[in-house]
Every structure is written in C-alpha cells, then in structure tokens.
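Engineer: Build the 3D model from these lines:
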Amino acid sequence: MPDISTTMIIVLCVAAATAGWIDAVVGGGGLLLLPALLLGLPHAHPATVLGTNKAVAIVGTSGAAAAYLRRTPVDVQLAIRIGLAALAGSMGGAALAGGISKDALRPMIMAVLVVVAAFVLFRPAFGAAPGAAPAGRRRVLLTIGLAGLGIGFYDGLIGPGTGTFLVLALTALLHLDLVTASATAKIVNVCTNAGALAMFSYQGMVLWQLAGLMAVFNLAGAMVGARMALKKGSGFVRGVLLTVVGALVVKLGFEQWG
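Structural biologist: Sure thing, here's the model as predicted:
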C-alpha cells in the first residue's frame, strides 16, 4: 500500500464506488476515478496511476457486464469480436502510455468531455430507441475498427471516457438504444481493460493493494448502477450522461484556470 493517509484512502474508495455507478449507467467512470487517483498519488508515475485505475475498473466493469447480460438482449458474439479488436488496441495504447505527463492529461480529458457533452446535448433523440433495421456488414466492420481498435487504443493510452465513447459509437453505428449500447459496451470495455492491465502489469505499473481495496467499492457501485439503468431506461441514462459530463467539465475547467 502506498504511503497515503487514511482520509485519502476513504476518499479514493468513495470515488471508486461513485465511478463504478457512473460507469455501469453510461460509461466514463474513469473521468472521476483517474483525477481522484492523480490527487491521491501525487508522486506516482502517470503510468502507475493509469495502471492502478485499470485494475480497479476491470472489476466493476465485469460485474456490470454480468448484471446487464442477465436482463438485456445483447449480441454477445459481435460484442466479443469488437472486444478482441479493442483488447489489441488497448495493449498498443498502454505500451505508449509511459510518455504521457500529468500536465497533458487534464486538457485532454477536458476536450473529450466537451465533445461528448455537445454531441449528446444537440441530439435529444439519440439512443432513445433502437433503429428499425439491424446494421449491415459495412457498419459492423466500421464498428470493429472504430469502437474496437480506435477506442481501445485510446483506453490503453489515456482511458477516461472510454465507456462513454463506446456507448456513443455503438448507438450511432449499430443503431442500438442507450441501454443495449451500455450493456454491449461493458463487454467491450472488459476487453480493453484486460489488454491495458496486462501491459501495465507487465511493466510493473500497478499498485495492487490499493487497487484491490478500491475494486471492492467499484464493484458495489457498478452493481447498483446497472440495476438502476435497467430499471429506468434510456432517458435516465441520457440524463446521467449529461449531468456527469457537465459537472466534470466545470470541475476540470476550474482546476485548469481557476
């Protein structure tokens, strides 16, 4: 366990639980968890922060995926195909993550958030209901390339917002409603987390004791979030997405320029 105060450990555990809830509902829990780890581990190498984040996130994401699969119709075969491409992409991104500095992370995360918020805000009907027809072969291949390799690479390199990007990509490209897209994204996200975590672990960039403690809280939050999303539907998911993104834009903007 790194040398951090009991108060900070409690803060990190609360952040992990909240991030698990957010990640299960709409993705993007890393947008909360990663800044919390950067705050709690100010002297750690950025790659160690990213690796620890992955070790926490994969537990909650796996729990949420299992909860969704029990109650939501998901094309598991397609999700796994996208996930395998994402695993390869995330391993490549994680291999390059050692060159990312803390000073570069915050503006990059802010840019990600602004793009996500603008897209969802100006598309009020986005993901409200599934498309009338299933996606064709071309769209499936595009999804494997974009949501698999592309977003997987981003997840290994930086990470925050990956679940949200997956939900948006799957909704736009495969014509899924937001709940089904969230369920599918969890399977893909487990693969991206596994690929990145394998690389970070190989490089010795994971604080396993801290990650194990935080993972328990992350899993608890994820299970609650998945049940709420399944019960309340796409409108609830969209509302949470906009609220979370807006709050984080304000928070990071204040930290950057306040």
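
Engineer: okay, CA-based contacts and neighbour counts for the rest of this
Structural biologist: Fine.

Engineer: how about P124, secondary structure?
Structural biologist: coil (DSSP: H, G, I helix; E, B strand; the rest coil).

Engineer: List the buried residues for stretch 74-87?
Structural biologist: Across stretch 74-87, burial judged by 16 or more other Cα atoms under 10 Å covers 74, 79-87.

Engineer: one more, for comparison:
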Amino acid sequence: METSILLFLCIASFSAGFVDAIVGGGGLIQTPVALILLPNQAVSSIIGTLKIPAFSGTSFAASQYLKKVDMNWKLLILMSVIAFASAFTGSTLLTYVSNDFMKPLLLVVLSLLAVYTFVKKNFGQHQEKALSLKQQITYAVIISLAVGFYDGFIGPGTGSFFVVAFISLLGFDFLHASANAKMVNLATNFGSICLFILKGKIIWAIAIPMAVCNALGGFIGAKLAIAKGNGFIRIFFLIVVIGTLIRFGYDVFTGK
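Structural biologist: Purely as a prediction, here's the structure:
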C-alpha cells in the first residue's frame, strides 16, 4: 500500500475519533474515506477493518469520561451484554443481505431528529426523568437491542443514536449521555469485531495504524467535551446529525 493512502486514512481516523468522542458519528468520516481510498478491497473487509480503530478510539474516550463522569454500572453491564449480542447478530446478517433498504427510513428519522434538537433548545441540557428500576431496565434493553443491531448491520451514526436514546428515554444530559454511550458502544464494536475476525475480514496492516490515530483523536475529543460541557456537545451533536443526514440523503437519491 502507498504511504500517502495510509496517511490519509490515519488523518481520517484521527478526525473520526475526535468527533466520535464528543457525540458519536465518527464512522461518518472514516468509512467514506476508506471506501474511496481502498476501491480494490471488499466492502466487508473495509467495514471489518474500521471496527478496530473505532474500538480503539472509543476505549480512550471512555477512559477519560470514567475519570470525570458518574456511571450506572449495573445498567451499563446489562446494556453492554445485550448490545454485544445484538451487534454480533447484525454483523452476521450483513454478511448475507444488503442494508440499503434501511436508508430511506433513516433519512426520515434523522431529519426529524435534527429539527427536534434545533427547535427544543433544552434538549439534553439537564436530567429530567425520575424512572423506576423496572422502567430503566426496560428502556435499557430496548436501546441495547435496537442500536446494537443497527451498529452491526449499518454502522454510521451509532454513537449519536445512543446519545439520543440515553437523553430521550433515560433522561440523561448530553455529557452523561455521551459518557455512558461510549461504554455501550465499546460492546457493540467488540461484538462486530468478533464476527469479522471469525470471518477473516480485518486487514491488520491498515487497522493498527488507524487505531493509534483514532485513539489519539478520542482522547483529545473526550477531554474537550468534558471541559466545554453540554452546550458545546449539543452544537457538535447537531453538526454530526446533519452530516449523517446528508450522507444518507446522498445514498438514497443517487442510488449508492
């Protein structure tokens, strides 16, 4: 592989790690870049390979959040186990069928999400919900199954969907939602990685240097998010949702 291609991939991976650490959506950056720069590689190999830097960056981001943000460990362990299995199932299904039929639906969902977040200024600014233990567990299971499967089957924007779920269903603010989302996102990434390793789809010569850069981006992004707080994360969230919306809109209307 040419050094220049690997360099561009590493730059994209650093940027993805930075954005993903703040509010998710890093796959929106590194996935298109990898698909363009590696035209001779199978798409499944590219997606599988990118799961390694995604896991690396999320790990470093999570380590920073753990130092500053309180976590509900009982809830997170439950969610992580379910999300792991759900992502593994989604990635398995991806090896047999196309996921293109989901894109028009996601286009509508993301459009509504962007409008709602922009109009509702206090969305994700503070914790509001007082949920019973039964309600917490119910919502946690739904989030883990749905978003975990999405990550394994489609991928881009997973972190953002986790953030939305933590805010809207569990009543977290943006900072706590981002922190907790990182922990569950680790499980979904690991579930997909296990599947792609079993299938022999990971290109390690690309995955490892990208993982280092993604981790650095995740480390810096998480520190910035913690320092700046909810208002800053909300702005970043809107940018990532709109970017994801444009990505899916392009895919839907060009037939990609």
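
Engineer: Quantitatively, what TM-score do the chains reach?
Structural biologist: TM-score for the superposed chains, counting by TM-score structural alignment, normalised by the length of structure 2: 0.90, backed by 254 aligned residues with a Cα RMSD of 2.3 Å.

Engineer: roughly how far apart are Y154 of structure 1 and G89 of structure 1?
Structural biologist: Remark: distance between Y154 of structure 1 and G89 of structure 1 (Cα to Cα, to the nearest Å) = 8 Å.

Engineer: Let's see which of the buried residues of stretch 74-87 of structure 1 end up in helices.
Structural biologist: With DSSP state H as the criterion, helices contain 79-87 from among these.

Engineer: Closest one to V240 of structure 1 out of those, please.
Structural biologist: Nearest to V240 of structure 1 among these is A79, at 23.7 Å by Cα to Cα.

Engineer: Go ahead and confirm the closest one touches A183.
Structural biologist: No. Under the criterion of Cα atoms under 8 Å, A79 of structure 1 makes no contact with A183, lying 9.5 Å away.

Engineer: can you give me the helices for structure 1?
Structural biologist: 6-25, 30-40, 46-71, 76-96, 102-121, 137-143, 151-157, 162-174, 178-202, 208-232, 234-257.

Engineer: Out of these, flag the one nearest G127 of structure 1.
Structural biologist: The nearest among the helices of structure 1, by Cα to Cα, is helix 178-202 at 4.8 Å.

Engineer: Pick the most buried one from the helices of structure 1.
Structural biologist: helix 151-157 (a mean of 29; mean count of other Cα atoms under 10 Å).

Engineer: quick check: that one aligns to which part of structure 2?
Structural biologist: Aligning helix 151-157 of structure 1 against structure 2 (TM-score structural alignment) gives residues 147-153.

Engineer: can you list contacts of the matching stretch?
Structural biologist: 82-94, 99, 158, 161-162, 185, 188-189, 191-192 (Cα atoms under 8 Å, 6 or more residues apart in numbering).

Engineer: Repeat the analysis, applying 6 Å as the threshold.
Structural biologist: The contact list for stretch 147-153 of structure 2 (Cα atoms under 6 Å, 6 or more residues apart in numbering) reads 83, 86-87, 90-91, 94, 158, 188, 192.

Engineer: what's the average distance of it to structure 1?
Structural biologist: Average distance, stretch 147-153 of structure 2 versus aligned residues of structure 1 after superposition (mean Cα distance after the TM-score superposition for structure 1): 0.8 Å.

Engineer: ok, now stretch 210-222 of structure 2?
Structural biologist: Per aligned residue, stretch 210-222 of structure 2 averages 0.5 Å (mean Cα distance after the TM-score superposition for structure 1).

Engineer: That stretch aligns to what range in structure 1?
Structural biologist: Mapping stretch 210-222 of structure 2 onto structure 1 (TM-score structural alignment) gives residues 214-226.

Engineer: How far away from the center of its chain is that stretch?
Structural biologist: Centroid separation for stretch 214-226 of structure 1 versus its chain: 13 Å, with Cα atoms, centre = their mean, to the nearest Å.
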